[in-house]
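[1] Please find the sequence and the predicted model below.
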Amino acid sequence: MILQSKLDAFKADFEAGKPPYNVPPSMIETMHRATSELIASGAATRALKAGDKAPAFALKDPDGNTVSSADLLAAGPLVVSFYRGVWCPYCNMELQALQEALPRFEQLGARLVAISPQTAVNNRKSVRQNALGFPILSDTHNDVAAAFGLRFAMPDYLIELYKSLKNDLPAFNGDPSWTLPMPARYVIGQDGTILYAEVNPDYTRRPEPDDMLPALRRASPVAA
C-alpha cells in the first residue's frame, strides 16, 4: 500500500472514533480548524522551494554526535524530512515509508536524515520504534525548521487540546515555545541547491518517497 493510502486509512478510523481512538467529534473539529487556518495563512507558500539555497545546519544525532549538512553533502545529495514527533502517527508512518525507500536513495549515493524538535531521548525512541537505519536530528526550538520557513506557533485553542490529550510538547521537546514544523521533504544537491521541495500545512498529507527519485537521479554522482 502506498504511503498516502495508509495515512488515509488511519485518518478515516481515527476520525470515525473507532477503538482504540474513541475521539469525540468536537476534538476532530478543533484539529480541522487548526489545519484550515494554517493553510489559509499561506505559511507553506513562504517556505523554501526548489531552486533556493538550503540553509546549512549542524545538529545532534540521538547519540549526541554533531551531524552537519556540509559533511553530508560532501558525500552526495541529501534527503531531509522534517518530523513533528514520536507522538504523531502520520509522521511515524512517513518515517517507515522513508526507511523502506532508503536502499533506493543509497543506490543513488544519497544520505537521509530526519529533523525533529524532540529531545535526544525521544528521537532515540522514534528511531527504535520505527526501526530506522537513518538518524533523527534534534532541532531545538525548531531553529533549522524556521530557517527553511517551516516553523509555526500553535494557536492557543490547539495547545489546550494537546494538553487535554496529555501531549506535552514542552516535555517532548525540552522547549516551552509550543511550536512545530510543517511536515516537509527536501532533496538538496551537493552545491546546496534545493532540487525538490514538498511542504504541506495539512499534516495528514505526505508525498510518496519515490517522488524524490527523479531529483536524486539528476543529482546523483552514481550512475542511475
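    Cool, got the structure. Keep in mind that what you see is a predicted model, and the values were worked out from it rather than measured.

[2] When you work out contacts or count neighbours from here on, use the C-alpha atoms and nothing else.
    Noted.

[3] Show the end-to-end separation of stretch 54-62, please.
    23 Å (Cα to Cα, to the nearest Å).

[4] same check, this time on stretch 181-201
    Note: stretch 181-201 ends 9 Å apart using Cα to Cα.

[5] what sits up against it?
    Stretch 181-201 is contacted by residues 35, 38-39, 43-44, 47-55, 73-74, 76-84, 142, 145-146, 150-152, 202-203, 206-207, 212, 215-216, 219 when judged by Cα atoms under 8 Å, 6 or more residues apart in numbering.

[6] Just the buried residues of the helix ranked longest in the chain, please?
    Counting by DSSP state H, the longest helix found in the chain is helix 89-107. By neighbour count on 16 or more other Cα atoms under 10 Å, the buried set for helix 89-107 is 90-99, 102, 104-106.

[7] now swap in stretch 212-224 and tell me
    Result for stretch 212-224 [16+ other Cα under 10 Å]: buried residues 212-213, 215-217, 219-220.

[8] ok, structure two:
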Amino acid sequence: MTLQDQLDAFRERFESGELPRKPTQAQLDTMRRATADLIESGLADRALKAGEVAPDFKLEGADGNAVSSQELLANGPLIVSFYRGVWCPYCNIDLKALEATRPEFESRGAQLVAISPQTPSNSRKSRRDNGLNFPILSDKGSKVAAAFGVRFALPSDLVNLYKTFGNDLPTINDDPSWVLPMPARYVIGGDRVVAYAEVNPDYTRRPDPSILLPVLERLNSSVLA
C-alpha cells in the first residue's frame, strides 16, 4: 500500500465516523474550506523550488543537541521533510513511511531529517510513538519553514476548531502565533541546490518516499561524472 493509499484510508475512516471522535459536517466544512483557501492563496507556488539554493539552518534536535544543515550536507545529500506536529495523524503516517524507506535513502548516501514547530519534548514523543531513527528538529515559530516559503497562519475558524479537538498548538509548539508549515519534502545536494521540491497545501496529500530514490541516484551520478 502506498503512502497516499494509507492517508486516504485514514481520511475515509475519520470522515465516516469510524474513529472515536466523529466530526460534524460543519467541522468537515471548516477544514475543507481552510485547505481550499490555502490552495487558492498560491502560497505553495511561491515556496522554494528545485534549482534554487536552500537556506542554511541550525535547529535543536529531540535530544537537545543542535543540528546544522551545513554539517549534514558535508556528508552527502539531505532530505528535509516539514510536518505539522505529533498531534497530526496524517503526519504520523507520513513519518512512518519515511522511516520504512530510510535504509534505502542511506544506502544512496543521503541523510533524512524532519522539521516541525513543536517543542523538543514533543519531538521525542514523535520519535518514540512512531519508531523513528532519524532526527526530528524543532523549528520554533516555523522560522526555517518561513525561509523555505512553507509557513502559513491558520485562519481563525480553524484555530477555534483545533481548540475543540484539543490541539493546543501554543502549548505543543511553545509559541502563541498559530502558524504551521505546509507539508513539504526537499532533497538538497551537497552544493545546497534543491534537487527536488514538493509542497502541498492539502495536508492529506503526501508524495510517496520511494519517488525520492531516483533523485538521489541522479545526484550520485552527477557527483561521479
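    Good, I have the coordinates. This one's a predicted model, so the numbers in the text were calculated from it and none came from an experiment.

[9] Give me the TM-score for these two chains.
    Here the TM-score for the pair of chains, by TM-score structural alignment, normalised by the length of structure 1, is 0.97; 223 aligned residues with a Cα RMSD of 1.1 Å.

[10] May I see the buried residues of helix 89-107 of structure 1 arranged in TSV, with distance to residue 186 of structure 1 as well?
    Listed next are the buried residues of helix 89-107 of structure 1 as TSV, based on distance: Cα to Cα, whole Å:
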residue	distance to residue 186 of structure 1
90	18
91	15
92	17
93	18
94	14
95	14
96	17
97	15
98	12
99	16
102	14
104	16
105	13
106	16
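
[11] Can you tell me which of these is nearest residue 129 of structure 1?
    Nearest to residue 129 of structure 1 among the buried residues of helix 89-107 of structure 1: residue 92, at 8.7 Å, using Cα to Cα.

[12] Could you check how far the closest one is from residue 9 of structure 1?
    From residue 92 of structure 1 over to residue 9 of structure 1 the distance is 14 Å, taken as Cα to Cα.

[13] cool, residue 135 of structure 1 as well?
    Distance from residue 135 of structure 1 to residue 9 of structure 1, counting by Cα to Cα: 27 Å.

[14] Which one of the two is surrounded by more residues?
    residue 135 (19 against 10; other Cα atoms under 10 Å).

[15] residue contacts, the more buried one?
    Counting by Cα under 8 Å, 6+ apart, residue 135 of structure 1 has contacts 61-62, 112-114, 127.

[16] what do you get if the cut-off is 6 Å, keeping everything else the same?
    residue 113 (Cα atoms under 6 Å, 6 or more residues apart in numbering).

[17] Near the corresponding residue of structure 1 for residue 81 of structure 2, how many residues? Count them for me, please.
    Taking TM-score structural alignment, residue 81 of structure 2 has residue 81 as its aligned residue in structure 1. By other Cα under 10 Å, the residues close to residue 81 of structure 1 number 22.

[18] Strands of structure 2, start to end?
    58-61, 66-68, 78-82, 111-116, 136-138, 151-153, 179-181, 184-188, 194-199 (DSSP state E).

[19] Average separation of the fifth one from the aligned part of structure 1, please.
    So the one you mean is strand 136-138 of structure 2. Aligned to structure 1 and superposed, strand 136-138 of structure 2 gives a mean residue distance of 0.4 Å (mean Cα distance after the TM-score superposition for structure 1).

[20] on contacts alone, who are the packing partners of that strand?
    strand 58-61, strand 111-116 (3 or more Cα pairs under 6 Å, 6 or more residues apart in numbering; DSSP states H and E).
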